[in-house]
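Visitor: sequence isn't available, so here's the structure alone:
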């Protein structure tokens, strides 16, 4: 039992040391990573109003009562 503890204890301590930093890098107060493409930029050619209209139309046509009835 003591031998098993001596083998597993260093492994448990080392497991916490291998965690990678997950915070974004900031340079001069701004995020230094890649800019994310927005859906309205990619699929609607920068037309945010058209994108909102499509999302609103899709949401209005979702009806749980129609989906639940066989």
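Guide: All right, it came through fine. Quick caveat: nothing in here was measured; it's all calculated off a predicted structure. Numbering: from 1, shown residues only.

Visitor: for the rest of this, base every contact and every neighbour count on C-alpha atoms.
Guide: Fine.

Visitor: quick one, helices of the protein?
Guide: Across the chain, reading from the start of the chain, the helices by DSSP state H fall at 2-15, 39-42, 48-60, 64-68.

Visitor: counting by contacts, list what the shortest one packs against.
Guide: Counting contacts by 3 or more C-alpha pairs under 8 Å, 6 or more residues apart in numbering; DSSP states H and E, helix 39-42 is packed against helix 48-60.

Visitor: put this beside the first:
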């Protein structure tokens, strides 16, 4: 389970890094903010995808409040 999470984190870091590297060419450049938004969109997807995985949710439930106690 750790390897997919590392891959997702690296992908999100690459998206953030590419968004941080986009600079406007001139003061009225409207394409730069659009490029930054497009570069940030995969970051949100990479960050939200583990939350939608039932396998990860079952594993993470053990560390939540009362997760380690046995249920009768």
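Guide: Now that the structure is in, tell me what you want to look at. Being a predicted model, the structure only gives us computed values, none of them experimental.

Visitor: need the TM-score between these chains.
Guide: The TM-score (TM-score structural alignment, normalised by the length of structure 1) is 0.34; 38 aligned residues with a C-alpha RMSD of 3.6 Å.

Visitor: picking up where we left off before, so can I have CSV of the helices of structure 1 showing mean neighbour count?
Guide: Formatted as CSV, the helices of structure 1 follow (neighbours: other C-alpha atoms under 10 Å):
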stretch, mean neighbour count
helix 2-15, 9
helix 39-42, 13
helix 48-60, 12
helix 64-68, 8
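
Visitor: now for these, which one comes closest to residue 31 of structure 1?
Guide: Nearest to residue 31 of structure 1 among those is helix 39-42; the distance by C-alpha to C-alpha comes to 19.9 Å.

Visitor: what helix or strand is residue 33 of structure 2 on?
Guide: Per DSSP states H and E, residue 33 of structure 2 falls inside helix 31-48.

Visitor: tell me the helix or strand right after that helix.
Guide: Scanning forward in sequence from helix 31-48 of structure 2 by DSSP H and E, the next helix or strand is helix 54-60.
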